[in-house]
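**Q** Using only what follows, build the 3D model:
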Amino acid sequence: VSKMGARVARLFRDFNLENRVHREIGKAKPEVAPRHLTHIDSVQSTEVTEINDAIHKRNDPLLGLLKSVYVESKDPTEDYLLDWHPTLFQYKQRRPLKFNLPGDPYGIVELTDVPKGKLSIAEALKALNNHKNAPQTWTLDKVAQEYSLDLKDTKALLEHFIPFEVKIIPPKTKEDSKQIKDT
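**A** Next up, the predicted model:
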């Protein structure tokens, strides 16, 4: 049914197509809208050319003043930048690792040092485990000092991150398990 509908639609669309095309081509074209009339006064046009000439003309006194200017540029010292923006060079200072996993874990290249104020994953787990096992020995201040961390960051680390706790549940013995007895 849909093929028949498409055929009927094509018949009406293509009916007398050639005559309709010739009729459209033979129609007179609409006239183009007239351009906006612009009138430039001769006085105004001379001013424009004078300004263009003045812009492109070489001005020797100004060129001499420009040549007398000397600019010397130096990179700011690191101390100045630290005073201005203390976190800018925070990551340039590095410290050796306190703890590292043995071998080549997960195919990651073995690290030898980390930026101050940062921890490797192994160090973070070790610090969290030490604090969990002996909170009197591994206090907030000691962990911060040991790993060169800010007190605020260390407090957030010890409060919000808990190391994994593995609990081994012993298997049930035969007495505990219920079995169906044969009668």
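**Q** CA atoms for contacts and neighbours, from now on please.
**A** Will do.
**Q** quick check: longest helix of the protein.
**A** Ranked by residue count, the top helix of the chain under DSSP state H comes out as helix 42-56.
**Q** chain center to that one: distance?
**A** 50 Å (Cα atoms, centre = their mean, to the nearest Å).
**Q** For the comparison step, fold the sequence that follows:
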Amino acid sequence: MSNMGARVARMMRNFNLENRALREISKEKPTAAPRYPGTSSGGEATEVKEAANQIHQKNDPFLSLLKSVYVESTDPVASEAPKPAAVQADEERRPLKYSLPGDPYGLVEITDVPKGKLSLVEALKALSSHKREPQTWTADKIAQEYSLDLKDTKALLEFFIPFEVKIIPPKTENAKQIKGS
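**A** The predicted structure follows:
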């Protein structure tokens, strides 16, 4: 029933819509309100033009002062020449311990990483080694093996857990279960 009411309302709203629109458009437009007398005199326009002319004129005293300024600059003498970036990079980098075989995902194979950092493959290897054998792969050994800070290594082992699959047994005997290999 409400659908019928909506149809009737729409018909009444759209009835003779073109004629009503043309009537509104053809009405005489209202005139604009009169301007405040102070702004219509044009006094501001002349002030703006005078200021622009004054800006663009040459001012001889300022021009002579500007010509008398002489700036001389020299580079500061460096007491110790900085090492080239390539030399610094060789000192702070270490070769990879582990990497993925081949060219995975079309990425460029990296051969070394900065000291204090791990590649993704090395991080996963270190985490899984610690999980399998926590007595032999301690935080100290991992930090020494990968040239890491001991504090960062402890945080890594505490907060990052490698992927683990847990199979929860069903509560009922007749429930289906996926057999693992």
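**Q** What does the TM-score come to for these two?
**A** Once superposed, the chains reach a TM-score of 0.57 (TM-score structural alignment, normalised by the length of the second structure), with 133 aligned residues with a Cα RMSD of 3.7 Å.
**Q** And the longest helix of the first structure, what does it pack against?
**A** Here helix 42-56 of the first structure touches no other helix or strand, going by 3 or more Cα pairs under 8 Å, 6 or more residues apart in numbering; DSSP states H and E.
**Q** Follow the chain on from that helix and name the next helix or strand.
**A** Using DSSP states H and E, the helix or strand that follows helix 42-56 of the first structure in sequence is helix 60-68.
**Q** Buried residues in that next one, which are they?
**A** Residues of helix 60-68 of the first structure classed as buried under the neighbour-count rule (16 or more other Cα atoms under 10 Å) do not occur.
**Q** Skip ahead from that helix and say which helix or strand is next.
**A** helix 78-84.
**Q** From the contact counts, what lies against that following helix?
**A** Contact analysis of helix 78-84 of the first structure by 3+ Cα pairs under 8 Å, 6+ apart lists no helix or strand as a packing neighbour.
**Q** residue contacts, Leu65 of the first structure?
**A** By Cα atoms under 8 Å, 6 or more residues apart in numbering, the contact set of Leu65 of the first structure is empty.
**Q** can you pull the contacts of the closest residue to Tyr91 of the first structure other than its chain neighbours?
**A** Setting aside the residues directly before and after it, Tyr91 of the first structure is nearest to Pro115 in space (Cα to Cα, 6 or more residues apart in numbering), at 5.1 Å. Pro115 of the first structure sits next to 90-95 when contact means Cα under 8 Å, 6+ apart.
**Q** which one of the residues you listed sits closest to Tyr147 of the first structure?
**A** Closest approach to Tyr147 of the first structure among the contacts of Pro115 of the first structure (Cα to Cα): Arg95, at 8.6 Å.
**Q** Just tell me what the closest one corresponds to in the second structure.
**A** Arg95 of the first structure is assigned Arg94 in the second structure as its aligned equivalent, the criterion being TM-score structural alignment.
**Q** In this structure that match contacts Val113, no?
**A** Yes: when contacts are counted by Cα atoms under 8 Å, Arg94 of the second structure is listed as touching Val113 (5.6 Å).
**Q** rewinding a little: just send the contacts of Pro115 of the first structure back as TSV, with distance to Arg58 of the first structure too.
**A** Formatted as TSV, the contacts of Pro115 of the first structure follow (distance: Cα to Cα, whole Å):
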residue	distance to Arg58 of the first structure
Gln90	51
Tyr91	52
Lys92	51
Gln93	54
Arg94	57
Arg95	60
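**Q** helix or strand for Glu122 of the second structure, which one?
**A** In this assignment (DSSP H and E), Glu122 of the second structure forms part of helix 120-132.
**Q** so how far does that helix sit from its counterpart in the first structure?
**A** For helix 120-132 of the second structure, the mean deviation from the first structure after alignment is 0.6 Å (mean Cα distance after the TM-score superposition for the first structure).
**Q** Over which residues of the first structure does that helix lie when aligned?
**A** Helix 120-132 of the second structure covers residues 121-133 of the first structure once aligned (TM-score structural alignment).
**Q** in that stretch, what counts as buried?
**A** Going by neighbour count (16+ other Cα under 10 Å), the buried part of stretch 121-133 of the first structure is 123-129, 131.
**Q** Ok, stretch 152-169 of the first structure next?
**A** Judged by neighbour count (16+ other Cα under 10 Å), stretch 152-169 of the first structure contains these buried residues: 154-155, 158.
**Q** so how far is Phe99 of the first structure from Ala122 of the first structure?
**A** Using Cα to Cα, to the nearest Å, we find Ala122 of the first structure at a distance of 7 Å from Phe99 of the first structure.
**Q** on that earlier part again, format the buried residues of stretch 152-169 of the first structure as CSV; extra columns: distance to Val8 of the first structure and secondary structure.
**A** Output for these, formatted as CSV (distance: Cα to Cα, whole Å; DSSP: H, G, I helix; E, B strand; the rest coil):
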residue, distance to Val8 of the first structure, secondary structure
Thr154, 80, helix
Lys155, 80, helix
Leu158, 79, helix
